[in-house]
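Q: Prediction below, plus the sequence it came from.
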Amino acid sequence: MKKLSLQTFCLALVVVIGLSACTGLGKLVKKANTISYKVTPDPMEMHGDSITVSISGTYPAKVFPKKAIVTTIPVIKYNGGEKALKPVVLVGEKAVGNGTKIAYATGGSFSYTSDKVAYIPEMKVATLELKASGAVKKKTKELPVKKVADGTIITPLLVKSDERAIMAKDNFQKVIPRSQTGNIFFVINQSQVRSSELNSPEMKAYKEFVMMGIAKKFTFKNMNISAYASPDGELTLNASLAENRAKEAKKSMIAMFKDKKTKVDTASNDGFYNIVTTAEDWDGFKKAMEASSIPDKDLILRVLTMYPDGEVREKEIKNLSKTYVEVADKILPQLRRAVMTLNAEENSRTDEQISKLAASTPDSLSVEEILYAATLTTDINTKLDIYKKAEAKYGSDWRTSNNVGYILLMQNKLSDAEAELKKADGLSANNPIIKNNLGIVARWKGDRVAAMELYKAAAGAPEATYNMGIIEIQNGNYPAAVTDFGSNNTFNAALAKLLNKDNDGAMMTIDNSNEKDAALSFYLKAIAGARQGKADVLTNNLKAAIQKDATFKEMAKTDAEFIKFRDNADFKGMVN
């Protein structure tokens, strides 16, 4: 009985082996190590928050069974889990099914690109394995699991949140230009200054300006006197007349500046006065005519313009004044004048005065002064306090709310910053400064799409363009990031070039940046060295990074950027 059972078992085993041999699956399993695979990229890489791999494989001749269907599942394995990718289906030449055909006699190849897989931090240290099984009808065989790649390069995650927020500027001037202009009008063919002219409302305002300037300690710089004659007189006479009018106007001004109430010592010097004379004020005549209500003024001006000869034009203007009373009574008299412009400078409060008032009585400051006051301190909390005071007094000025939001943004108080910036946005719609700052809030809150739209709305602001580069790195669009960063020499600009496969450009940008001595900058240069296969560049820069920040030692140990150098003695000595 025992002998019969043993015979039965042996027979069954022979049948199984025979069936496997008939299906060809046994040979497939046995020859599995002859199947070649190539993974791109290897190590795997994360771009735009996801991983994508391409796999190409080749089966040698007389390995793939004619009636078999082989399903291969790429699997990303990491500590604590695994992620299966979409399968690859290969079919033998006599198999019924959908997939890439592989001939038995000649063998064949396949290519495959996975769907995007969301990256999670655990995938930093990972492997890509292929799990394959062959089937012929109901018979199946598992092929040995094969590791085909390591993972994962996550260098894009080094991007720094160095967004450029924009502070609204004040228009504070330490020296404020002040000026006052007055006119003295003369009787035809005369240059005497009438007392009625010196007591006109215009000249009274002139004197009040001088008195105000004296009270506020203006620095009186100079006076420009432009004297004119109307274009209806003989040229030589008019030239002399204009000069005399300038002299008389100057005498009157000197007398005024000697008066006790309007005394300005510097105005007694000849160098204080700049005199220009115009013998025939043809331009003034044209402007006065154009502004008049004379019915035929356009025709008259066209006709007069036809006479290039000044004397002929003088006669025509005289004739014109006889025909048109308004020309004689209103146009020509206002051209017989001296125009005096007094230029002065008002000194603003000193920085010390402004700082004290900002702390004690901020309501006494103008909006420009209080915004300026915030720039006089380096303490961020003091700045915030001043901007809040500015907002309380000048809440209708968008700059106050924007700058409160700016400081809150620097303090990473996103909700409060957003509220202030939205307030500013309500006061000044489509303002590129505010849109840029709101874009930073959106990006820091994780909404890259909204942030990009806000940056686009801030078109023209170089800060917004730079900030777009950060998002393009996160999106995996490295050429666009390089463009956005432009000529800026920053860590992020160097990172964009590295990710865009410009290792030399990345190194040059870092070396020209203000961040060149930072540990992270040395680490980026070590990565560039690894990508170039330059062990000395890698080790020298990694050593510098670790010396400045010991956390880079552990980081480098598991960084897939250095996977090809893990057996390098110098590398091992630094990270172990």
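A: Nice, I can see it.
Q: For the rest of this, base every contact and every neighbour count on C-alpha atoms.
A: Noted.
Q: Show me the residue sitting in the middle of the protein in space.
A: In the chain, the residue lying closest to the centroid (C-alpha atoms, centre = their mean) is Glu463, at 2.1 Å.
Q: ok, so what distance separates the nearest residue to it once chain neighbours are set aside from Leu421?
A: Using C-alpha to C-alpha, 6 or more residues apart in numbering and skipping the chain neighbours, the partner closest in space to Glu463 is Arg164 (5.4 Å). When C-alpha to C-alpha, to the nearest Å is applied, the distance between Arg164 and Leu421 equals 15 Å.
Q: And the two? Which one has more around it.
A: Of the pair Arg164 and Leu421, Leu421 is the one with more neighbours under other C-alpha atoms under 10 Å, namely 29 against 15.
Q: hold the first one in mind and look at this next one:
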Amino acid sequence: MKKQLFLVVSIMLALGFSSCSKKMGELPQDLFKVTPNPLEVKGGKIDAKVDGKFPEKYFNKNAEIAVTPVLKYNGTETRGTTKVFQGESVTGNNQVISNKEGGNFSVASTFNYVPEMAKSELYLDFAVKVKGKEAPAIPQVKVADGAIATAELASASAGEIAPAITPDKFQRIIKETQEADIKFLIQQTTLRNSETKSQEIKDLTTAVKDAKNTENKEVSSLNIIGYASPDGPLALNRNLAERRLDVTASYLNSELKKMKANVAIGKDFTPEDWEGFKKLMEESNIQDKQLILRVLSMYSDPEQREREIKNISSAYTVIADEILPQLRRSRMQLTVDVIGKSDEEITQLAKNNPSSLSADELLYAATLTNDLTEKAVIYQRVINNYSNDARGYNNLGMVRYYQGNIDEALSNFTKAARIASDDASINYNLGLVALEKGELDKAEQYFGKSAGANADLNQALGTLYVAKGDYSKAKTTFGSTASNNAALMQILNGDYNAARRTLSAVSNPDATTSYLGAVIGARTNDRNTVYNNLRAAIAKDKSFAAKAISDIEFAKFMADETFMSIVK
């Protein structure tokens, strides 16, 4: 009896599942809409939202259906986020689908992009349970093709964005300046021995003699300015300033003649030295200083200034004793050019005796060659001789970045940052490496510390925003930049005319420039533009042939004989 009952129950269950399977069979593709379709890579991810419908009298009242988007590519698949729906008789918290009326539903997933996904298909997978037990699955339904990966053409490579050099401070000619004053008594123009024998005068004449006798030095200029203090009549002060200038020039010419130095003297005078007066007042502790400075700012007429200051009787006595005597003078100003090593000398010493050069001279030597291998050797010598100078590490990292060796570049940038963590150019370069490696948040942090870097920060930031999928911010950041990355941003924003103009203005067009031109042609149904640009891209870089044949941008050209002849 028990065996018969078990047999009856088994048959009923089997019939029940059979009935379920029959009623919940394959769903037609036209019940589903995917946004976007085809799928698109944005910010390194593929977002897919599927809106679907279960038809009337389809959904078993006792069933639960787990719907999972599945992206299939290159013989493998990635499963997305599962969402469960339930029939009217099921106890649970999932969306209920009516058996009689059917019901609309939505599922959404985000897939982390890998290059193989460029040629992929999106399916919906349906796992079924009836009364809590597994039931035959509903056949998978293909709902979209994918994915457009054009955004992945954004590049931080050295061919697109230049890394930043930390520059040398080498100067071929260094200007050394020196000044000396000769003071005069009130209303007098006589040179006093105490003044001509001062240490200032001795130092200045010694500097002239040293410039005359030193091979890499020469006097650039020697000027004298005669002054009078701003008290007394203007005509008197003018005469005093001119006479003080003349007697000082006569004395200095005599000294130059003794040392046989042929130096031309420039001459000028200032009748009333109000600027000198103001400077000395600002530096003084004189009572009513601020009141006197206010007078200078309120009045421009010299006579009125003098009257107003003399009215401040308590201060004027101190001014007469401490300030005005310092303004009765002549000033000698000497500039000597110290001429550094020639480019030829620096180049030879960098090769044969690098330790004889300063860090700045060695860094400068690297700028005298365009050969990256030679630059790397010189920067390594900077590191060997000046290991605490971050510039050697950063600039060697820059060379490795240009050479495409990102890991070595990162190693050197990191060493540079240990020495100079706040350096804008070093942080910029670390940001480029992070961007190239797809570490977008880290790149943004480094770029945030890169203000003032010796590089095009807007180009790097614009590329970062493209990589993050923020095309609006990228547009603002790029501005009028003419680069592949800027044109890519315009393509992604659908501004194809602007993208054409940008590509035509790229200073060093490469394979990517041409490939982007082909994408514009495909999106605007211009076959000749597609063909011509693809030919150019593949001629420059054969890898673009394989990329084009799997690129959904060119899906409608795949059956075209001309297209296939270009990419094969």
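A: Nice, thanks for sending it over. These numbers come from a predicted model, not from an experiment.
Q: re the thing from before, and the residue nearest to Glu463 of the first structure, what pairs with it in the second structure?
A: Matched to the second structure by TM-score structural alignment, Arg164 of the first structure sits across from Ala162.
Q: mind checking how far its match is from Val34 of the second structure?
A: 40 Å.
Q: right, and the helix or strand after the longest helix anywhere in the second structure?
A: Taking residue count as the measure and DSSP state H as the definition, the longest helix of the second structure comes out as helix 234-258. Toward the C-terminal end, the helix or strand that comes next after helix 234-258 of the second structure (DSSP states H and E) is strand 266-270.
Q: Now do the contacts for the nearest residue to Ser161 of the first structure once chain neighbours are set aside.
A: Here the nearest residue to Ser161 of the first structure in space, its sequence neighbours aside, is Ile470; by C-alpha to C-alpha, 6+ apart that works out to 7.6 Å. Neighbour list for Ile470 of the first structure: 159-161, 163, 481, 492 [criterion: C-alpha atoms under 8 Å, 6 or more residues apart in numbering].
Q: What helices and strands are in contact with the helix or strand hosting Ala66 of the second structure?
A: Counting by DSSP H and E, the element that carries Ala66 of the second structure is strand 63-73. Counting by 3 or more C-alpha pairs under 8 Å, 6 or more residues apart in numbering; DSSP states H and E, the packing neighbours recorded for strand 63-73 of the second structure are strand 76-79, strand 83-86, strand 103-112, strand 120-130.
Q: can we see that at 7 Å?
A: Counting contacts by 3 or more C-alpha pairs under 7 Å, 6 or more residues apart in numbering; DSSP states H and E, the secondary-structure elements packed against strand 63-73 of the second structure are strand 76-79, strand 83-86, strand 120-130.
Q: mean shift between the last one and the first structure?
A: Pointing back at strand 120-130 of the second structure there. Superposing on the first structure and averaging over aligned pairs (mean C-alpha distance after the TM-score superposition for the first structure), strand 120-130 of the second structure comes out at 4.2 Å.
Q: I would like the residues contacting that strand, please.
A: Strand 120-130 of the second structure is contacted from outside by 62-73, 134-138, 140-147, using C-alpha atoms under 7 Å, 6 or more residues apart in numbering.
Q: let's see 6 Å
A: Contacts of strand 120-130 of the second structure with the rest of the structure, by C-alpha atoms under 6 Å, 6 or more residues apart in numbering, involve 62-73, 135, 137-138, 140-146.
Q: Over to stretch 306-315 of the second structure?
A: Identification of contacts with stretch 306-315 of the second structure by C-alpha under 6 Å, 6+ apart yields Tyr316.
Q: Please repeat the previous calculation with a cut-off of 7 Å.
A: Under the criterion C-alpha under 7 Å, 6+ apart, external residues in contact with stretch 306-315 of the second structure comprise 231, 286-288, 292, 316.
Q: One more: stretch 342-351 of the first structure?
A: Counting contacts by C-alpha under 7 Å, 6+ apart, the residues outside stretch 342-351 of the first structure that touch it are 174-181, 218-224.
Q: Now, those residues that are in strands?
A: Using DSSP state E, 175-181, 219-224 are the members of the contacts of stretch 342-351 of the first structure that sit in strands.
Q: Not including adjacent chain positions, what is the nearest residue to Glu272 of the second structure?
A: Using C-alpha to C-alpha, 6+ apart and skipping residues adjacent in sequence, the residue nearest Glu272 of the second structure is Pro230, 4.4 Å away.
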